[in-house]
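*Asks:* Need coordinates for the below:
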Amino acid sequence: MPELPEVEVTRRGFADRIAGGVVTALRVGKPLRWALEVDPDSLVGRTVVSVRRRGKYLLIDLDAGLLLVHLGMSGSLRFAPALPEPGPHDHFDMTTTRGTLRLNDPRRFGAVIHVESEEAPLARKLLGGLGMEPLDDAFDVERFHEGLRRRRAPIKQVLLAGDVVVGVGNIYASEALFLAGIRPTVPAARISRPRAVRLHAAVREVLARAVEAGGSTLRDFSHIDGQAGHFQLQAMVYGRAGEPCRQCGAPIRLLRQGQRSTYFCANCQKP
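*Replies:* Just a heads-up that it's a prediction; the model follows:
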């Protein structure tokens, strides 16, 4: 599933290229997780002003309103001056004077939604409960620790929930907890301030490295130009059950938390 690094890599791949483009046509294919909410023809003539990101949502600002784009479980975007005829999994095309943006989503859990503003009820429903942005300067360690102290669930699940800090998906939660030396089963409320400081730094470092590596490609994700991400090749624990820890040599362990696979080193990560 595309997480924050994959979405940020996607944004960087086309944001500057599409900015200033005027929408000349819009095609909607099979239904996605949420409807577009407007007549596609009503967006023809709109100008793309900018492309931002909030958590795992891309926000495409138009000169009137904006599009919220979510890649779902298996989605990816392409942007090019011209694209071939849409295939069976190409469910959204927005053609502009700068090129065409296309959403490919085999499982159709993604979405492209038009809202009048971020204050619109649907936008607030989707974005309002998101936590701090981990790559922003506003990602405050004191607020982070305070958020953890209010949660009794295991720290791995709190990171995934997205209401304390947003966008730390399954791969990156496992990797950040390893870097911070924290066992994924530790209740969040029990994490001391020094450990919270280490985890705060680890989250930022892991996500920043993932963005630089182009994200992770496990199944479907690819960049805006079709290239794969490579962070998974750097993983210290994720996907390495039974293999020796790169730090101490002990076998990496696997457990299930909330239907998700968790990888950790019992020697390097303390309860």
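*Asks:* CA only for contacts and neighbour counts going forward, please
*Replies:* Noted.
*Asks:* which helices and strands does the helix or strand hosting Leu177 pack with?
*Replies:* In this structure, Leu177 sits in helix 170-180 according to DSSP states H and E. The helices and strands touching helix 170-180, judged by 3 or more C-alpha pairs under 8 Å, 6 or more residues apart in numbering; DSSP states H and E, are helix 155-161, helix 193-212, strand 260-264.
*Asks:* now the other sequence, so there's something to compare against:
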Amino acid sequence: MDGYSPPEREDVTQWAPLQGPPCTETNFTPDPHTVPKSNWNRATAKVFVETFLAADDPTFQGFSRSEIESGFFKRVKSWQYRVKNPLTEEEKQEKRRKERKRTLYQRRLRSTMVHPEARRHSEMVKAYGASGMSTDESEHETTGTGAASYNVKSKFWRHPEAEPCFTILDALHRNTRFRPGGSKKIIRKRGGQERIRVVSANPKQSNSEPVLGLPSHLYHPRLDGSAVAAQPSEDRYDFHNTTGIINIATNNTGRLNTLRHFR
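*Replies:* This next block holds a predicted model:
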């Protein structure tokens, strides 16, 4: 809830359901001081559900209103606990790291669903899950775009061909966010500042535990499959992408302030 400002106590106590929604999509104000299902928070839940359902995002499809609302109340309950029990700095860093991995997972899955030629990779991305995404760490540098640079920490256990495939999916994501508009202007879709993830020639190794129980073809060939409870698989997974997908991806090299073709 970075940048969040709680509602004024007077606004909460004087508000009544007949007055309409107590907040908007752009000024979203759940109340941390009342129970998760207070009248105020129930009303903010309705705003959240409508915003969620209206999102033009294939990864959000398939959820019912009750499922979205239930997820919202669970999140509010967890958030209220954290308001009363602040995290240590180390816990905050770990939380941010996990959030980055979840975001990365959602972006890559979205890329496979938006582009038909990349759709076959969706099950592979789902198998790795958020835990199987590579971590990164800030070098407190810029890349000439005003965005911070983050060095990728490689997964020793993951198949080495997965990273190049994910790099393509990341480029597809950038193309969906930075579309050319009229008069050679970039139309940037809503969202935070784009993260520039840099893969060095000798990346640091992540010390996180491997995801267990994946098909054997998703692990590094030199990894002992019994150590990760790998599921036997005779087939070799094809991490490659079609020429069409590669052409779309290479149109956006990460220079976010440059006009790029999108189709």
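*Asks:* Now the TM-score, please.
*Replies:* Superposed pair, TM-score by TM-score structural alignment, normalised by the length of the second structure: 0.26. Supporting alignment: 116 aligned residues with a C-alpha RMSD of 6.0 Å.
*Asks:* coming back round to it: the helices and strands packed on helix 170-180 of the first structure: which one's closest to Thr10 of the first structure?
*Replies:* helix 193-212 (9.7 Å; C-alpha to C-alpha).
*Asks:* how much does that closest one deviate in direction from helix 170-180?
*Replies:* 130 degrees (axes from the mean of the first three to the mean of the last three C-alpha atoms, to 10 degrees).
*Asks:* which element follows helix 193-212 of the first structure toward the C-terminus?
*Replies:* strand 253-257.
*Asks:* Now do the buried residues in that following strand.
*Replies:* Arg253, Leu254 (16 or more other C-alpha atoms under 10 Å).
*Asks:* What segments of the stretch 1-150 of the first structure are strands?
*Replies:* All strands of the stretch 1-150 of the first structure, identified by DSSP state E, counting those that start in this stretch, fall at 23-28, 48-54, 57-62, 66-70, 76-80, 90-96, 99-104, 111-115.
*Asks:* can you redo the ones you listed as CSV with distance to Glu205 of the first structure and mean neighbour count?
*Replies:* Below are the strands of the stretch 1-150 of the first structure laid out as CSV (distance: least, C-alpha to C-alpha, whole Å; neighbours: other C-alpha atoms under 10 Å):
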stretch, distance to Glu205 of the first structure, mean neighbour count
strand 23-28, 37, 18
strand 48-54, 19, 18
strand 57-62, 21, 22
strand 66-70, 24, 22
strand 76-80, 24, 22
strand 90-96, 34, 22
strand 99-104, 29, 22
strand 111-115, 29, 22
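*Asks:* right, and those - which one's nearest Ala202 of the first structure?
*Replies:* Per C-alpha to C-alpha, nearest to Ala202 of the first structure of the strands of the stretch 1-150 of the first structure: strand 48-54, 20.3 Å.
*Asks:* Now do that closest one against strand 23-28: the angle between them, please.
*Replies:* Using the same axes, to 10 degrees: strand 48-54 of the first structure against strand 23-28 is 50 degrees.
*Asks:* list the helices and strands strand 48-54 of the first structure packs on?
*Replies:* Going by 3+ C-alpha pairs under 8 Å, 6+ apart, strand 48-54 of the first structure lies up against helix 4-18, strand 57-62.
*Asks:* With distance to Arg143 of the first structure added, can I get the ones you listed in JSON lines?
*Replies:* Output for those, formatted as JSON lines (distance: least, C-alpha to C-alpha, whole Å):
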{"stretch": "helix 4-18", "distance to Arg143 of the first structure": "20"}
{"stretch": "strand 57-62", "distance to Arg143 of the first structure": "23"}
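*Asks:* Looking at these, which is nearest to Glu175 of the first structure?
*Replies:* Closest of these to Glu175 of the first structure is helix 4-18, at 13.3 Å (criterion: C-alpha to C-alpha).
*Asks:* For Arg100 of the second structure, which non-adjacent residue is spatially closest?
*Replies:* What sits nearest to Arg100 of the second structure in space, not counting adjacent residues and going by C-alpha to C-alpha, 6 or more residues apart in numbering, is Thr135, at 7.9 Å.
*Asks:* How many residues are close by the one you found?
*Replies:* For Thr135 of the second structure, the count of nearby residues is 22 (other C-alpha atoms under 10 Å).
*Asks:* circling back to that earlier point, as a markdown table, the strands of the stretch 1-150 of the first structure with distance to Val158 of the first structure would be great.
*Replies:* Below are the strands of the stretch 1-150 of the first structure laid out as a markdown table (distance: least, C-alpha to C-alpha, whole Å):
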| stretch | distance to Val158 of the first structure |
| --- | --- |
| strand 23-28 | 36 |
| strand 48-54 | 18 |
| strand 57-62 | 20 |
| strand 66-70 | 21 |
| strand 76-80 | 26 |
| strand 90-96 | 33 |
| strand 99-104 | 30 |
| strand 111-115 | 25 |
